[in-house]
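K.L.:
sharing a model prediction with you, sequence too.
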Amino acid sequence: MSRHAMQRALLWALLLLFAAWFLTPLYVMLTTSLKDMDQVRAGSLLSLPTSPSLEAWARAWSSACTGTDCGGLKPFFMNSVLMVVPAVLVSTAIGSVNGYVLSKWRFRGSETMFALMLFGVFMPMQVVLLPMSQVLGWLGIASSIWGLILVHVVAGIPSTTLFFRNYYVGLPDELIKAAMLDGAGFWKIFTRIVLPLSTPILVVTLIWQFTNIWNDFLYGVVFSGADSKPVTVGLNNLANTSSSVKEYNVDMAAALIAALPTLFVYVVAGKYFVRGLTAGAVKG
């Protein structure tokens, strides 16, 4: 075997090892969720289910207890959908306009404003809990889905602005100047020229925001009420609910249900996410 072939074989072996290392927890969760409790107790973590069943999934979705409520994850899942969709769309839209302004319509102090906005990217989430609670109280939307939407929109604007601004810096300024000479205004240039060229960064930002908001636990547990808790809070309550028998298969099914949307997004659009990053989403 040649040296090149040996190096290639070693590389593949390492990649397969790392893939197995990261995928083993997912495999254990999936197989455990398809077993009944007798097999869970009697078998090993890595054993395949002898009689696969979706009963644990059905219980996790509709009848598992999350504290004193035994309605499953369904209401929490729907709360997350109602929260994530508008929060992702609004924060992405605002970030695209901000990036457009800060890259192609610079004004005095725009660089300083952009630098200040970057503080929001690196600021710990815990810092804003108290002031955000006060703001939500003043607006009368505390402990509601609307409050969670506002929190995630505000928290997401620095990141979305950073993505779009760095991407738009790479667009030729001549496009904007030529459109201005033809009489196009701010919004016409943005909608007719800039947005059609923004598909890579739009995909990156949408996936980034969707993943961050769907998987968030801190904001969900702090700012939600009894009827507005997202799926991450519901999953935590389900896993920590005490009962006479701990149903690990139901817990695993619930965890997979909570993770399915983000897994689906990355499986379907993961390659577009990578292409968007390499197209300039994080350069500059």
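P.N.:
All right, it came through fine.

K.L.:
from here on, contacts and neighbour counts on C-alpha atoms
P.N.:
Noted.

K.L.:
on the three-state scheme, the residue nearest the centre of the chain is what?
P.N.:
Centroid-nearest residue in the chain, with CA atoms, centre = their mean: Thr211, separated by 0.9 Å. Put simply, Thr211 is helix when judged by DSSP: H, G, I helix; E, B strand; the rest coil.

K.L.:
please tell me how far it sits from Gly156.
P.N.:
Taking CA to CA, to the nearest Å as the measure, Thr211 falls 11 Å from Gly156.

K.L.:
hold the first one in mind and look at this next one:
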Amino acid sequence: MANPSTLSSTAAAANAVSGKLEGPAGPKPRRPFKPSNIMIYGTLIIFSMYYLLPLYVMLVTSLKDMSEVRMGRTFSPPMDPTFKPWIKAWAEACTGINCDGLSRGFWNSVRILIPSVLISIAVASVSGYALSFWRFKGSEVFFNILIIGAFIPYQIMLYPIAIILRELGLFGSLGGLVMVHTIFGMPINTLLFRNYFASVPMELFKAARVDGAGFWQIFFQIMLPMSLPIFVVSMIIQVTGIWNDFLFGVVYTKPAIYPMTVQLNNIVNSVQGVKEYNVNMAATLLTGLVPLIIYFISGKLFVRGIAAGAVKG
């Protein structure tokens, strides 16, 4: 006769094996494409195609030679891909009296971008921190002025700024354009930093004050280490706005120091010679690469910073 303990252990083992074979208990996982989600996914796909299709056309056109472009096969991939349009757009295309492509404008844009971004973010971060924790007399008035400044149309300020730059001796210089971008970038960035710092618990600030920390100690040792997401948001906003700017660049500079967008306009709208659509498309993609690369590298931090700096406060 079999031992009862052996039978019970065997039954337990069999039950355990059968349980493993049957799979985990609980409700079945939800299907990803339920009928209620068809409209959501369909809408997302349509909007994705709407934004990606022009980019695809630009890319495939920039890799074709003009004989293939003239065939009218707009959406077809290149039969014999070539990077000559990219080389010409970068180093050979004429942008007025100069025929050195976009390379000159690229370095002009870099020289404008770096100081404008660094100065505007530095000033805006300190201003937002002061408006959040160090409420001085008249701080609300100052903050309201910044809010108004963030929504004033740039176009109505063109002539007054031109007069100011002329009086300062900065009209037609890179320094003048850097000052313009810095000033116009501070209102919206100060608002973002102020809202982000306002979401930090006040108890943390009070504890630092009790320990004897001052204005700059709290800023550098407590606020900055926890503020990477909002710095990324501010950087992306500034980089995108400054790099893609055409209006200020064409008004406040001169041909020798035109930024990349102005030179792109000169290439695309040139009325001399044959219209080279492949070179135009390559030049357009080259001009847009910098903000795209920065966004793809720091996209997750951008979303986190927007959620923290634009909703709370």
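P.N.:
Here it is on my side, so go on. These numbers come from a predicted model, not from an experiment.

K.L.:
give me the TM-score for this pair.
P.N.:
Once superposed, chain against chain, the TM-score is 0.96 (TM-score structural alignment, normalised by the length of structure 1); 284 aligned residues with a CA RMSD of 1.6 Å.

K.L.:
quick one: map the residue nearest to the centre of structure 1 onto structure 2.
P.N.:
Using TM-score structural alignment, the equivalent of Thr211 of structure 1 in structure 2 is Thr240.

K.L.:
with Val28 of structure 1 instead?
P.N.:
Val28 of structure 1 maps onto Val57 in structure 2, by TM-score structural alignment.

K.L.:
go on, Val245 of structure 1?
P.N.:
Per TM-score structural alignment, Val245 of structure 1 is aligned with Val274.

K.L.:
could I get the contacting residues of its match?
P.N.:
Val274 of structure 2 makes no contacts at all, as judged by CA atoms under 8 Å, 6 or more residues apart in numbering.

K.L.:
SS state for it?
P.N.:
coil.

K.L.:
where along the stretch 1-150 of structure 1 do the helices fall?
P.N.:
3-33, 37-42, 55-62, 74-104, 110-122, 129-139, 145-168 (DSSP state H, counting those that start in this stretch).

K.L.:
would you list those helices in CSV and tack on distance to Lys271 of structure 1 and mean neighbour count?
P.N.:
Shown next, in CSV, are the helices of the stretch 1-150 of structure 1 (distance: least, CA to CA, whole Å; neighbours: other CA atoms under 10 Å):
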stretch, distance to Lys271 of structure 1, mean neighbour count
helix 3-33, 17, 14
helix 37-42, 36, 14
helix 55-62, 29, 20
helix 74-104, 20, 21
helix 110-122, 25, 14
helix 129-139, 35, 13
helix 145-168, 18, 23
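
K.L.:
now Trp242 of structure 2: how far from Tyr295 of structure 2?
P.N.:
That one is not Trp; residue 242 of structure 2 is Ile. Taken as CA to CA, the span from Ile242 of structure 2 to Tyr295 of structure 2 is 14 Å.

K.L.:
of the two, who's got more company?
P.N.:
Ile242 (26 against 20; other CA atoms under 10 Å).

K.L.:
just to revisit the earlier point, for the closest residue to the match of Val28 of structure 1 other than its chain neighbours, the count of nearby residues, please.
P.N.:
The shortest distance from Val57 of structure 2 to any residue other than its chain neighbours is 6.1 Å, reached at Phe75 (CA to CA, 6 or more residues apart in numbering). Counted by other CA under 10 Å, the residues lying close to Phe75 of structure 2 total 13.

K.L.:
one step back: does the match of Thr211 of structure 1 touch Pro291 like I think?
P.N.:
Yes - contact criterion CA atoms under 8 Å: Thr240 of structure 2 and Pro291 qualify, at 5.5 Å.

K.L.:
show me the contact partners of stretch 288-307 of structure 2.
P.N.:
By CA under 8 Å, 6+ apart, the list of residues contacting stretch 288-307 of structure 2 reads 228-233, 236, 239-240, 243-244.

K.L.:
among those, who's most crowded?
P.N.:
Ile230 (28 neighbours).

K.L.:
which helix or strand contains it?
P.N.:
helix 228-243 (DSSP states H and E).

K.L.:
packing partners for that helix?
P.N.:
Packing partners of helix 228-243 of structure 2 (3 or more CA pairs under 8 Å, 6 or more residues apart in numbering; DSSP states H and E): helix 103-133, helix 174-198, helix 277-297, helix 299-311.

K.L.:
how big's the offset between that helix and structure 1?
P.N.:
Taken over the aligned residues, the distance from helix 228-243 of structure 2 to structure 1 averages 0.7 Å (mean CA distance after the TM-score superposition for structure 1).

K.L.:
tell me the helix or strand right after that helix.
P.N.:
Per DSSP H and E, the helix or strand that comes after helix 228-243 of structure 2 is helix 247-252.

K.L.:
following that next one in sequence, what is the next regular element?
P.N.:
Criterion used, DSSP H and E; the element after helix 247-252 of structure 2 is helix 260-268.

K.L.:
rewinding a little: enumerate every residue touching the alignment partner in structure 1 of the residue nearest to Val57 of structure 2.
P.N.:
Using TM-score structural alignment, the equivalent of Phe75 of structure 2 in structure 1 is Leu46. Counting by CA under 8 Å, 6+ apart, Leu46 of structure 1 touches 27-28, 31.
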